[in-house]
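**Q** fold the following and give me the result.
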Amino acid sequence: MVLLRPEKMNSFDDALHVEMTDALRVVQLEADLRALLWRSTGKAFSVGGDFELMRLAHSSIPQRRRIVDDGLRLLSTFIELDIPIVVALHGDALGLGATLVLAADVVVTHPKVRIGDPHVQIGLVAGDGGCLVWPQSIGMMRARRHLLTGDPLHGDEAHRIGLVSDLVDDPDEVLPMARKLAERICGLPPLAVQGTKKSLNRVTRFRFDEVIELSFAHETTTLGSDDLIEAIEAFREKRTPKYRGC
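**A** Predicted coordinates for the structure are as follows:
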């Protein structure tokens, strides 16, 4: 599976939400598949939500609900996939991009990559899965530190604390190593692999049901805030934002 929106740094717009969900559903139905290798094109792996999509969500409550529902559907489909997901993380993964990467089973990256969830920096709650996958990966205290500030981690530090599984020295080594690990999984007994994967999915699903409804609800509220628009405009104008808490 390959993200093909390099001109927009593989940010998630309406179409990508739906297309990726549909692709994962097709993969789920392929009985002969043993592993899914996920990569992207361009400089960044994925910088998360598209600013124009956020503006659209801000424009009306029905649009907001539809966009949030699309995000919820994508995340739910991703974490319920019975096939192990191996990520070749060659570039930065932020926001929803980071959430999906951290919800995968194996993540190969290199020291210069940045992984972060900057939702709070643009006036949003980390509702699209960040509050689920970060604590699950690195524990609550470290997750609080990075979700409440939006500060990213570089690949070497992410590997040291267990945010990603495998680290290589050079970006050119990421895809070959990810492919090697995917092939290794494919060579193992399929019933054993899928049973293990389904059991791990159950753990994530329990936590998903506990936190996601609330976090998505809070994100929906902040998608309608003036602070969101101020953050986007300040970013584009390269100035310090002036937040009002509304």
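**Q** C-alpha only now, for contacts and for neighbours.
**A** Fine.
**Q** hang on, Asn10 is in a helix, isn't it?
**A** No. Counting by DSSP: H, G, I helix; E, B strand; the rest coil, Asn10 is not found in a helix; it is coil.
**Q** now it, nearest residue through space, not along the chain?
**A** Ser46 (4.6 Å; C-alpha to C-alpha, 6 or more residues apart in numbering).
**Q** ok, now how distant is that neighbour from Glu183?
**A** Distance of Ser46 to Glu183, given as C-alpha to C-alpha, to the nearest Å: 24 Å.
**Q** again with Thr77
**A** From Thr77 across to Glu183, the span is 23 Å (C-alpha to C-alpha).
**Q** ok, residues contacting stretch 45-61?
**A** Contact with stretch 45-61 is made by 3, 9-14, 39-40, 63-65, 67, 89-98, 223-225, 229, 232, as judged by C-alpha atoms under 8 Å, 6 or more residues apart in numbering.
**Q** off-centre distance for that stretch?
**A** Computed by C-alpha atoms, centre = their mean, to the nearest Å, the separation of stretch 45-61 from the middle of its chain amounts to 15 Å.
**Q** that one: which residues count as buried?
**A** Buried residues in stretch 45-61, counted by 16 or more other C-alpha atoms under 10 Å: 45-51, 53-58.
**Q** buried stuff in the longest helix seen in the chain?
**A** When the chain is parsed with DSSP state H, its longest helix is helix 190-223. Neighbour counts over helix 190-223 (16+ other C-alpha under 10 Å) mark 190, 193-194, 197-198, 201, 204-205, 208, 212, 215-217, 219-220, 222-223 as buried.
**Q** quick one: the helices in this structure?
**A** So, for the chain - with DSSP H - the helices run 14-29, 51-59, 61-79, 96-102, 130-138, 140-149, 155-160, 174-186, 190-223, 226-237.
**Q** out of those helices, which is closest to Pro118?
**A** Taking C-alpha to C-alpha, helix 140-149 is the member of the helices of the chain nearest to Pro118, at 7.3 Å.
**Q** following up with a second sequence; could you model it the same way so I can compare the two?
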Amino acid sequence: MSVAAHIENLECATLELEVRDAVLTVRVHRPEALNALSPEVIAELREVFDLLRSLGRADAVGDPDWSIRGVILTGSGGRAFVAGADITRMRDMSREEVRAYTRDAQELTVWIETLPVPVVAAVNGFALGGGCELAMACDMIYASENAAFGQPEVALGLIPGFGGCVRLQQYVGIAAARELILTGRRIPAEEAQRIGLVSRVLPDTGALMGAARESIALVAAQSPTAVAAAKRAIRAAQALPTDAGLQIELEAFADRFGTPDMTEGTAAFVEKRTPRFPGL
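**A** A predicted model of the protein is given here:
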């Protein structure tokens, strides 16, 4: 059974899942709590993204499983992407319980970040605390004009725990990350785009989802193995000095030569036709 078929068979209480044209839409669905990341939401997101980690591997007959070529992560209800961690639940946890909860959430963000296919965060409202951290694990963040971003944990006597102290400075630089984390300030979509957190701002949810699907369609027209390799190289090189990063890039580039996707892509270019990538 393909990854897409496995996901279509999942029964989730806090997520809405849709597979259409090889694009999976994952919608966090707790509108009564502004889609806050309860332990149940984290567990169901982990189940979905753990299945997605199998993309590109050989199926039962030896063919690569590229049944899903991209993921859109969003929230339901129109007011929030994910408003944050579930503070009501978290405040009564013991230190060991919160360690487990946070460890699960952090591991989820790594699974999202390291998927072989692109993940677009379609932020349609509040992306605060854990919601901002969830979005930053994605490859691209698109936002509607009513979106708002922030890491307000200091107002609760806490600090970001799902990757905000790490990824926010990778997105916006150390100075802006310090300012946002230490003040807890909430910023609108336009400012988030200006400082480099958001790639695109769209007028409404319809345009937002359309833009996310269009970007994934562009990626899906490329070699899936090259996309996966590019994602790995970008992640591996992001914190390295230039010389070390260039060495990572060199090896990843050289490793593409002789692969079936590279052979097909270069042949299609020379022959002036659309490539038919085997995904190998």
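**Q** on that earlier part again, tell me how far the longest helix of structure 1 is from the chain's mean position?
**A** Distance of helix 190-223 of structure 1 from the chain centroid (C-alpha atoms, centre = their mean) equals 13 Å.
**Q** run the angle between it and helix 174-186 for me.
**A** Helix 190-223 of structure 1 runs at 130 degrees relative to helix 174-186, counting by axes from the mean of the first three to the mean of the last three C-alpha atoms, to 10 degrees.
**Q** about what we covered before: quick one: the residue nearest to Asn10 of structure 1 from Asp209 of structure 1, how far?
**A** For Ser46 of structure 1, the distance to Asp209 of structure 1 - C-alpha to C-alpha - is 25 Å.
**Q** likewise Ser76 of structure 1?
**A** Distance of Ser76 of structure 1 to Asp209 of structure 1, computed by C-alpha to C-alpha: 10 Å.
**Q** any idea what Arg200 of structure 2 aligns with in structure 1?
**A** Superposed on structure 1 with TM-score structural alignment, Arg200 of structure 2 falls opposite Asp166.
**Q** not counting its neighbours along the chain, what's nearest that match?
**A** Nearest non-adjacent residue to Asp166 of structure 1, counting by C-alpha to C-alpha, 6+ apart: Val108, 4.6 Å away.
**Q** over to Val98 of structure 2?
**A** Distances taken as C-alpha to C-alpha, 6+ apart place Met90 nearest to Val98 of structure 2, at 7.0 Å, with adjacent residues excluded.
**Q** can you find the partner of the one you found in structure 1?
**A** For Met90 of structure 2, the residue aligned by TM-score structural alignment is Met54.
**Q** give the aligned equivalent of Val172 of structure 2 in structure 1.
**A** Superposed on structure 1 with TM-score structural alignment, Val172 of structure 2 falls opposite Ile138.
**Q** no no, Asp261 of structure 2
**A** Counting by TM-score structural alignment, Asp261 of structure 2 lines up with no residue in structure 1.
**Q** quick one: contacts for the residue nearest to the spatial centre of structure 2?
**A** Nearest residue to the geometric centre of structure 2 (C-alpha atoms, centre = their mean): Cys138, 2.2 Å. When contacts are counted by C-alpha under 8 Å, 6+ apart, Cys138 of structure 2 is found next to Ile112, Glu113, Pro118, Val119, Val120, Ala121.
**Q** corresponding residue for it in structure 1?
**A** Per TM-score structural alignment, Cys138 of structure 2 is aligned with Ala104.
**Q** so how far is Leu75 of structure 1 from its match?
**A** Distance from Ala104 of structure 1 to Leu75 of structure 1, by C-alpha to C-alpha: 11 Å.
**Q** check His58 of structure 1 too.
**A** 21 Å.
**Q** likewise Val86 of structure 1?
**A** 16 Å.
**Q** what of Glu233 of structure 1?
**A** Glu233 of structure 1 is 28 Å from Leu75 of structure 1, where distance means C-alpha to C-alpha.
**Q** likewise for Ile83 of structure 1?
**A** Counting by C-alpha to C-alpha - Ile83 of structure 1 and Leu75 of structure 1 are separated by 15 Å.
**Q** more neighbours: which of the two?
**A** Using other C-alpha atoms under 10 Å as the criterion, Ile83 of structure 1 and Leu75 rank with Ile83 on top: 24 against 21.
**Q** the more buried one -> structure 2?
**A** In structure 2, the residue paired with Ile83 of structure 1 is Val117, using TM-score structural alignment.
**Q** burial of the residue nearest to that match when sequence neighbours are not counted, as a residue count?
**A** Counting by C-alpha to C-alpha, 6+ apart, the nearest residue to Val117 of structure 2 once its immediate chain neighbours are dropped is Gly70, at 5.3 Å. Gly70 of structure 2 has 26 neighbours, counted by other C-alpha under 10 Å.
**Q** does Gly70 of structure 2 touch Leu115 like I think?
**A** No. Using C-alpha atoms under 8 Å, Gly70 of structure 2 is not in contact with Leu115; the gap is 9.4 Å.
**Q** look up how far Val164 of structure 1 lies from the counterpart of Leu34 of structure 2 in structure 1.
**A** In structure 1, the residue paired with Leu34 of structure 2 according to TM-score structural alignment is Met9. For Met9 of structure 1, the distance to Val164 of structure 1 (C-alpha to C-alpha) stands at 21 Å.
**Q** neighbour count for those two, which is higher?
**A** Comparing Met9 of structure 1 with Val164 by other C-alpha under 10 Å, the one with more neighbours is Val164, at 25 against 22.
**Q** might you report the residue contacts of the more buried one?
**A** Val164 of structure 1 touches Leu102, Val106, Val107, Val108, Thr109, Gly155, Ala158, counting by C-alpha under 8 Å, 6+ apart.
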